[in-house]
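Enquirer: Structure for this input, please:
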Amino acid sequence: MDQNQKTAVLNFLDRLSSLDEKQVEELVNKYLDDEIIEEFVDHIEDFYGIEDDEQLGVLAQIMVTGFIAAKETSSQS
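Expert: Sure, this is the predicted structure:
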């Protein structure tokens, strides 16, 4: 990872932390629909064997955020 890529990721994280709930939802909807988000949840459940809904939700949020970070920063590198 070069310095430009690191800067892009850090800028994304700064921007993400300044967004309100509606803005985050709009950003998610830019790249994903409910069906694909459910596929993330199913993957986590099947691959990692996690069945707790709260844990699945948190891990899905992390996975979705990583996916969006990759999409948002790939054009900046």
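
Enquirer: going forward, measure contacts and count neighbours with C-alpha atoms only.
Expert: Fine.

Enquirer: Compute the number of surrounding residues for Val28.
Expert: By other C-alpha atoms under 10 Å, 17 other residues sit near Val28.

Enquirer: can you check Leu56 too?
Expert: 20.

Enquirer: Okay, and it sits in which element?
Expert: helix 53-74 (DSSP states H and E).

Enquirer: helices and strands around that helix, which ones?
Expert: On a contact count with 3 or more C-alpha pairs under 8 Å, 6 or more residues apart in numbering; DSSP states H and E, helix 53-74 meets helix 3-17, helix 21-31, helix 34-48.

Enquirer: before we go on, could you also do this sequence so I can check it against the first one:
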Amino acid sequence: MTRTDIPTQTIECTCKHCAAFAERKGLAFPLRAEVNEKMAGAIATNARGRHSLVQKAHQPPFGRMDDMQAKFGPWVA
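Expert: I've put the predicted structure just below:
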């Protein structure tokens, strides 16, 4: 269920790690994530914060690793 009463903002990450992940998974680059405005204001003020939020949005559900992560470990920040 998606809540519509919380204002959200789209953030994107264009770092080399996200580029490699997007290429490996066949996703559109730059990777984007929808976060609420308070979270964006607090964390997404710099590149590392934006990467962290985008990475969390694109990780497999319930902490499962994809094939590449299972072989080489989780992708790094």
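
Enquirer: Let me see the TM-score of these two.
Expert: Between these two chains, after superposing, the TM-score reads 0.34 (TM-score structural alignment, normalised by the length of structure 1); 46 aligned residues with a C-alpha RMSD of 3.8 Å.

Enquirer: Same list (the helices and strands packed on helix 53-74 of structure 1) but as CSV, adding distance to Leu56 of structure 1.
Expert: Listed next are these as CSV, based on distance: least, C-alpha to C-alpha, whole Å:
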stretch, distance to Leu56 of structure 1
helix 3-17, 21
helix 21-31, 17
helix 34-48, 6
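
Enquirer: between the helix holding Leu56 of structure 1 and helix 34-48, how big is the angle?
Expert: Interaxial angle of helix 53-74 of structure 1 relative to helix 34-48 (axes from the mean of the first three to the mean of the last three C-alpha atoms, to 10 degrees): 110 degrees.

Enquirer: Between the helices and strands packed on helix 53-74 of structure 1, which one is closest to Gly57 of structure 1.
Expert: Of all those, the one in closest proximity to Gly57 of structure 1, counting by C-alpha to C-alpha, is helix 34-48 (7.5 Å).

Enquirer: Now do that closest one and helix 21-31, the angle between them.
Expert: 90 degrees.
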